[in-house]
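S.K.: Sequence and predicted structure below; questions after.
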Amino acid sequence: MNHRSTAFAAAYALMRVASDHSDHWGQSDFDARCKGATDAAPVTYEHEDGTTVTLGTDGGRRACLHHVLQVTATQGLALMAGTRVLGIRLHPGVVAAALAVSGLTHYAADRRVPQGLLQRLAKATGRERFYKLSDFGMNGAYCLDQSWHHSWETLAALLVSVKAGQR
């Protein structure tokens, strides 16, 4: 296997596990519930101490940005630490570009404003019924969200592998 193949496999695995961890264990309840808030569809969040806050578009954007920065930072740390342990050298500029691709596309999907990007894509590709599925132990919107993240992380890992071994 050549160095680029190894770098791709390592980068994908490290970015994927970092994103999965960040989405499920690392994401705060506040960010998870509020990242889709808009002025037209505000979210009222009750903190553990019983206080409540109602968020509109600005609050939703901030919650989503906070979550995405946390995901992207976790991916960056996993990439740098993991490839160092594996002895794989990555080009810093390409790593930055890959993390930008992952972060920007993560934000685009997770902002979830009414009729958000993923719902519009699902409708345009004839998958709107699957997107709306929330039965039989399935949640179509969640499955399409995760597939979106996996796809863009694959592209990001390909970017990282282009100049692997160079600095």
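M.R.: Thanks, I have it.
S.K.: From here on, just use CA atoms for contacts and neighbour counts.
M.R.: OK.
S.K.: check contacts around the residue nearest the centre of the chain.
M.R.: By CA atoms, centre = their mean, the chain has its centre lying nearest to residue 106, at 3.6 Å. For residue 106, the contacting residues are 68, 149, by CA atoms under 8 Å, 6 or more residues apart in numbering.
S.K.: and stretch 9-23, how far out from the chain's middle?
M.R.: Chain-centre distance of stretch 9-23: 10 Å, with CA atoms, centre = their mean, to the nearest Å.
S.K.: ok, residues contacting that stretch?
M.R.: For stretch 9-23, using CA under 8 Å, 6+ apart, the contacting residues are 70-72, 74-76, 78-79, 82-83, 150, 153-154, 156-157, 160-161.
S.K.: Check the residues you listed for burial and list the buried ones.
M.R.: 70-72, 74-76, 78-79, 82-83, 150, 153-154, 156-157, 160-161 (16 or more other CA atoms under 10 Å).
S.K.: among these, which are in helices?
M.R.: Using DSSP state H, 70-72, 74-76, 78-79, 82-83, 150, 153-154, 156-157, 160-161 are the members of the buried ones among the contacts of stretch 9-23 that sit in helices.
S.K.: Check it against this one:
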Amino acid sequence: MHASVFAAVFVALYVAHSVGDHWVQTSRQSADKGKPGWTGRLADTRHVASLTATKLVVLLPVALLLDLRLSLAGVAAGLGVDAVTHWWADRRSTLARLAKACGNGEFYSLGTGTHPFHPVTAEGKPAAHLGTGAYALDLLCTKDR
């Protein structure tokens, strides 16, 4: 694969990932995908299905417009691996176990009330903030390959 094809595909999937993970994903999917049992599994499956569809909707016009010679098998394999790993990371317990095994358990809890140095309000309650360690690790684990 030429570097220009790689770059075009990377940019298309990077943009699609941001759109699919933040704009297409519903609040219910986001809230439920880490829950145990079938509630979490089905919410995560719906999220990953819409995310993968978003990636395909963005990638296909880019490939056509730039006349990229992408194989159907390559696109299917790439999006398939991406979908499986994204589903795995979004189940949360799996990502938390990996973070702990890698020595990043404390970072995983960053931004939550369980982190040993979490910010608090004047009343001693967890303070609002932007982002968490779990979210940052999710991004690193599931960004398009």
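M.R.: Sure, I can see it. Model, not experiment: these values are computed from the prediction.
S.K.: how near is the residue nearest to the centre of structure 1 to residue 154 of structure 1?
M.R.: 13 Å (CA to CA, to the nearest Å).
S.K.: Tell me the spacing between the counterpart of residue 91 of structure 1 in structure 2 and residue 94 of structure 2.
M.R.: Aligned by TM-score structural alignment, residue 91 of structure 1 pairs with residue 71 of structure 2. As judged by CA to CA, residue 71 of structure 2 and residue 94 of structure 2 stand 32 Å apart.
S.K.: do residue 50 of structure 2 as well
M.R.: Counting by CA to CA - residue 50 of structure 2 and residue 94 of structure 2 are separated by 21 Å.
S.K.: likewise residue 131 of structure 2?
M.R.: Distance from residue 131 of structure 2 to residue 94 of structure 2, by CA to CA: 19 Å.
S.K.: whereabouts in structure 2 does stretch 9-29 of structure 1 align?
M.R.: The aligned range for stretch 9-29 of structure 1 is 7-27, by TM-score structural alignment.
S.K.: Identify each buried residue in that stretch, please.
M.R.: In stretch 7-27 of structure 2, counting by 16+ other CA under 10 Å, buried: 8-10, 12-21, 25-26.
S.K.: Identify each of the strands in structure 1 and give its residue range.
M.R.: Here structure 1 has its strands, by DSSP state E, at 43-46, 52-55.
S.K.: can you list these in a markdown table and add mean neighbour count and distance to residue 66 of structure 1?
M.R.: Converted to a markdown table, these look like this (neighbours: other CA atoms under 10 Å; distance: least, CA to CA, whole Å):
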| stretch | mean neighbour count | distance to residue 66 of structure 1 |
| --- | --- | --- |
| strand 43-46 | 16 | 16 |
| strand 52-55 | 14 | 14 |
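S.K.: how about those strands in JSON lines, adding distance to residue 121 of structure 1?
M.R.: What follows is the strands of structure 1, written out as JSON lines (distance: least, CA to CA, whole Å):
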{"stretch": "strand 43-46", "distance to residue 121 of structure 1": "24"}
{"stretch": "strand 52-55", "distance to residue 121 of structure 1": "26"}
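S.K.: what's the closest of those to residue 125 of structure 1?
M.R.: strand 43-46 (29.1 Å; CA to CA).
S.K.: In structure 2, which residue range corresponds to that closest one?
M.R.: By TM-score structural alignment, strand 43-46 of structure 1 lines up with nothing in structure 2.
S.K.: what number of residues lie near the corresponding residue of structure 1 for residue 43 of structure 2?
M.R.: If you follow residue 43 of structure 2 across to structure 1 using TM-score structural alignment, you land on residue 63. Using other CA atoms under 10 Å, residue 63 of structure 1 has 22 other residues around it.
S.K.: Repeat that for residue 106 of structure 2.
M.R.: Neighbour tally, residue 106 of structure 2, other CA under 10 Å: 16.
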